[in-house]
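> Sequence unavailable; structure follows:
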């Protein structure tokens, strides 16, 4: 495993000639429904750098969408996964089980919020985890309705498309969707009509009122919410919103599900973002950052809820694949050893003041928000009307890409630049990335 030099280098146009050749092959062979943010083809990656086939080295502010928090080739992940590859790649846990799956479930019981008895089931992707959380909640409560929130994102399978609030590109043309899904207002402080200070209690009161009138709490199996919204624009629900919903769920026997797929595993400076307001969910879904880039997902929760589904009712051929489980144990080892929660807080301490200073300079920045290494800026055409500015967002991302900085966009209105650097990124690369962003604003 050769270490990738931790310095930005742009030696060709981006994308370069070799990437363009590969792009031509890709266009011929890969379905066009699968998009790419930036068509540079990766040769190797690690730390805070992605090196492409043309020898360009890009600073990574995306982490494969919050997946490679420990880096793209963390020593412990590579070591443990390689050792497992030597032993066996697969038996199917539902046929002959193996220790790695059990060890991951034990680690999840230890790390997730709450000191109650917990159990886990492992899957392949975030969408599968959310879908299984719904199955488990329905099985436990003997109810059907599922409550989700505006701006929420929960996946691309049929059920999770129904749970996701954004039509384009996730739902357009793919219906009909699963029934018994109800969408409630989100405490989006920046866009709340009466101001951010009122968003938490008012949005919670509205949601509870609508659930009570439109569905009936006795019919609700689960309330599913991201403690920090990912795809919807890195929205932190205004203070008081999550605790009010948690209390309502408890009072009515509703399973409270924290979707921590993007926000979990040290990303926000805590093991899980719901810890910020002391929320203890009944079920928590994880994926992305769990296994250092290997496909793994989990539902973890109260033992009595997790045990509600009948034997054979949960599973899947690859769920909790032994190599992915080894990767997860390596990722968790790395997170503990390097104290990546503290590192995420340090990244916030560098990024937020710099971005706030840019907001003083550039009228186009309407809001700077997020926690830990999950930071975003929302771009607007006018600070008074807060009209979204997706065109500028796209142009700024493109300008950053040309300079060798990989950034992602998100948000229901396509007007949010989101920053998800690997938690192991060097301080110098972080600073250089912020310089590139500032220069892009100056130019555009």
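Now that the structure is in, tell me what you want to look at. Being a predicted model, the structure only gives us computed values, none of them experimental.
> use CA for all of it now, contacts and neighbours both
OK.
> so where do the strands sit in the stretch 251-400 of the chain?
255-259, 283-286, 297-302, 365-371, 374-382, 387-388 (DSSP state E, counting those that start in this stretch).
> For residue 269, which of these is the nearest?
strand 365-371 (7.1 Å; CA to CA).
> Contacts for that closest one, please.
190, 228, 234-236, 268-269, 345, 348, 352, 355-356, 358-359, 375-380, 383, 386 (CA atoms under 8 Å, 6 or more residues apart in numbering).
> do you know how far the nearest residue in space to residue 85 that is not next to it in sequence is from residue 101?
Distances taken as CA to CA, 6 or more residues apart in numbering place residue 323 nearest to residue 85, at 6.3 Å, with adjacent residues excluded. Residue 323 is 10 Å from residue 101, where distance means CA to CA, to the nearest Å.
> With neighbour numbers in mind, choose between those two.
A count of neighbours by other CA atoms under 10 Å puts residue 323 above the other of residue 323 and residue 101, at 26 against 23.
> Residues touching the lengthiest helix in the chain, excluding its own?
When the chain is parsed with DSSP state H, its longest helix is helix 340-361. Helix 340-361 has contacts (CA under 8 Å, 6+ apart) with 266-271, 334-335, 365-369, 371-373, 375, 377, 423-424, 430-431, 434, 438.
> could you redo the last one with a cut-off of 6 Å?
266, 269-270, 365, 372-373, 423 (CA atoms under 6 Å, 6 or more residues apart in numbering).
> Which one, of the strands of the stretch 251-400 of the chain, ends up nearest to residue 69?
Closest approach to residue 69 among the strands of the stretch 251-400 of the chain is made by strand 374-382 (10.9 Å; CA to CA).
> Can you point out the buried residues in the closest one?
Residues 374-381 are the ones in strand 374-382 that count as buried (16 or more other CA atoms under 10 Å).
> Closest to residue 176 out of those residues?
residue 378 (31.9 Å).
> which residues touch the closest one?
365-367, 415-416.
> which residue packs closest to it, ignoring adjacent ones?
According to CA to CA, 6+ apart, the nearest residue to residue 378 is residue 416 (4.4 Å).
> From what I see, residue 122 and residue 319 are in contact.
Yes - Residue 122 is within contact range of residue 319, at 5.4 Å (criterion: CA atoms under 6 Å).
> Centre of the chain to stretch 233-250, how far?
Using CA atoms, centre = their mean, to the nearest Å, the distance from the centre of stretch 233-250 to the centre of the chain it belongs to is 18 Å.
> distance of the residue nearest to residue 85 from residue 423?
23 Å.
> Residue 148 in helix, strand or coil?
Using DSSP: H, G, I helix; E, B strand; the rest coil, the structure places residue 148 in strand.
> Run a quick neighbour tally on it.
25.
> residues touching it, list them.
183, 224.
> Below is an additional structure, to be compared with the one above:
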């Protein structure tokens, strides 16, 4: 099938054309079956075409396919925001707005932070990814390919090292860098917010240092700076619980949501402290498609399935399978390129590196091709595209998960020097 009519600036990881999918399996237009460890890049925690989500979409589509909420409210939007407010476990009243995507949620969070604080500066982190829109590009802690050839970006935005046991950056090092930032680069009183992922997605599934997270929360409280937590990829059960920030013992002022919020339908949200969410003038928030009724119905069905019991069971089972296999591969010295295991829960990355610890992106590219030929779809991440991020649906059948890990194992043994 020709791609001539599609912009060549879109990078495609797997040169195949998909036809249909069911849970953790997809088929291309030639009828070849693949086990899907990509999940639409973290969108399909409930798998492809979950029956409850499909039924909700069909029922809603027969009733009302669209209405702009800011023109006239509709029931699915209202019901979803009520359900989301109960699903987000924080100790304060919340309100929020629905968006079309995670990037749009981030853009609106920046507006809310500016309005609430009267300040403009934002502090983000190395390796971060918050979207592809013009403002979110500047938040991303990586230049290529996102910031190339687009000129000056909206700011001011500053970056700090991201502390994690997965990258060797300590809490003390990050705090020292933060001290330097505020003594050399920017006045604390000009900073509206920090924005951070509790587990970096594009950055390579790096889990945030707990000590730093708690120190950052205290710092923000002390200086009246908002803390925005981006759970677009790590949320909705990816780490074995509703949201990854709970693992850190902190609460956000604003929470960014997207990806697996609606079982594959385009939807995002920014939710937070009610006083913050209500600070802009009437009409300051909104959007034509934001909170589309069909997407809202899909999200309501998704939340119904995502009970704490299910999330815990799915997370424990997938984590045990991945960690068990990885430890066996390390013990067997299966491949000289098998590096660290990153992340937490079922949000795991496997690094490919040389013996001296330097990234091995060439071998990762080969692994992706070998795996695809063998029937397994994988996705790269990390600054050097040397970390495979594992995003199989949480609902994957145990036998299919093991089959996928078998393929991964076989491909690791075939990597060239």
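Arrived safely, thanks for sending. None of these values were measured; they are calculated from a predicted model.
> Which one's more surrounded, residue 122 and residue 319 of the first structure?
residue 122 (29 against 24).
> How about the contacts made by the more buried one?
297-298, 319-320.
> switch to 8 Å and redo it
101, 105, 129, 296-299, 315, 319-320.
> Same check on residue 293 of the first structure?
Per CA under 8 Å, 6+ apart, neighbours of residue 293 of the first structure: 67-68, 72, 327.
> Against residue 35 of the first structure, how distant is it?
19 Å.
> Ok, residue 60 of the first structure next?
For residue 60 of the first structure, the distance to residue 35 of the first structure - CA to CA - is 18 Å.
> can you check residue 99 of the first structure too?
37 Å.
> and if you look at residue 44 of the first structure?
20 Å.
> More neighbours: which of those two?
Neighbour totals were compared for residue 44 of the first structure and residue 35, and residue 44 leads with 17 against 9 (other CA under 10 Å).
> Quick one: map the more buried one onto the second structure.
Using TM-score structural alignment, the partner of residue 44 of the first structure in the second structure is residue 20.
> My guess is that match contacts residue 31. True?
No - Residue 20 of the second structure lies out of contact with residue 31 (CA atoms under 8 Å); the separation is 9.4 Å.
> Can you pull up the most central residue in the second structure?
Centroid-nearest residue in the second structure, with CA atoms, centre = their mean: residue 233, separated by 1.6 Å.
> Leaving out the residues flanking it, which one is nearest to residue 21 of the second structure?
Residue 21 of the second structure sits nearest to residue 48 (CA to CA, 6+ apart), 5.5 Å away.
> Tally up the residues packed near the one you found, please.
24.
> who's in contact with it?
Residue 48 of the second structure neighbours (CA under 8 Å, 6+ apart): 21-25, 39, 263-264.
> returning to that earlier point: of the contacts of residue 122 of the first structure, which belong to helices?
101, 105, 129.
> quick one, helices of the stretch 101-250 of the second structure?
102-117, 134-139, 171-180, 210-222 (DSSP state H, counting those that start in this stretch).
> I'd guessed the residue nearest to the centre of the second structure sits against residue 44; true?
No - checked against CA under 8 Å, the pair residue 233 of the second structure and residue 44 is beyond contact range at 10.5 Å.
> Next, show the common contact partners of these two.
With CA under 8 Å, 6+ apart as the test, residue 233 of the second structure and residue 44 both reach 259-260.
> now the nearest residue to residue 375 of the first structure once chain neighbours are set aside: how far from residue 64 of the first structure?
Of all residues not flanking residue 375 of the first structure in the chain, residue 419 sits nearest, at 5.2 Å (CA to CA, 6+ apart). From residue 419 of the first structure across to residue 64 of the first structure, the span is 11 Å (CA to CA).
> So those two - more neighbours on which side?
Shown here are residue 419 of the first structure and residue 64; by other CA under 10 Å, residue 419 has more neighbours (24 against 18).
> contacting residues for the aligned residue in the second structure for that one?
Alignment note (TM-score structural alignment): residue 419 of the first structure maps to residue 390 of the second structure. Taking CA under 8 Å, 6+ apart, we find residue 390 of the second structure in contact with 37-38, 346-350, 378-379.
> Residue 172 of the second structure: neighbouring residues, count only.
If we define neighbours as other CA under 10 Å, then residue 172 of the second structure has 12 of them.
> thinking again about what came up before, the residue nearest to residue 21 of the second structure pairs with which position in the first structure?
Match for residue 48 of the second structure (TM-score structural alignment): residue 72.
> Residue 197 of the second structure now?
By TM-score structural alignment, residue 197 of the second structure lines up with residue 226.
> What of residue 346 of the second structure?
Under TM-score structural alignment, residue 346 of the second structure pairs with residue 373 in the first structure.
> Could you measure from that match over to residue 45 of the first structure?
19 Å.
> neighbour count winner among the two?
Taking other CA under 10 Å, residue 373 of the first structure and residue 45 do not tie; residue 373 has more neighbours (31 against 21).
> Quantify the burial of the nearest residue to that one once chain neighbours are set aside by counting its neighbouring residues.
In this structure, residue 373 of the first structure finds its nearest non-sequential neighbour in residue 344, 5.0 Å apart by CA to CA, 6+ apart. By other CA under 10 Å, the residues close to residue 344 of the first structure number 27.
> What's the match for residue 279 of the first structure in the second structure?
Aligned partner of residue 279 of the first structure by TM-score structural alignment: residue 250.
> Run through the residues that contact its match.
213-214, 217.
> Now a PyMOL select for only the buried ones of those.
Entered in PyMOL, the line below selects the buried ones among these, by 16+ other CA under 10 Å:
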select buried, resi 213+217
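> can you put the contacts of residue 250 of the second structure in TSV and add distance to residue 370 of the second structure?
Below are these laid out as TSV (distance: CA to CA, whole Å):
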residue	distance to residue 370 of the second structure
213	39
214	42
217	44
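> For the contacts of residue 250 of the second structure, which ones persist in the first structure?
On the basis of both residues aligned by TM-score structural alignment, their matches' CA atoms under 8 Å, what survives of these in the first structure is 213-214, 217.
> Of those residues, which is the nearest to residue 172 of the second structure?
Set against residue 172 of the second structure, the nearest of these by CA to CA is residue 213 (11.8 Å).
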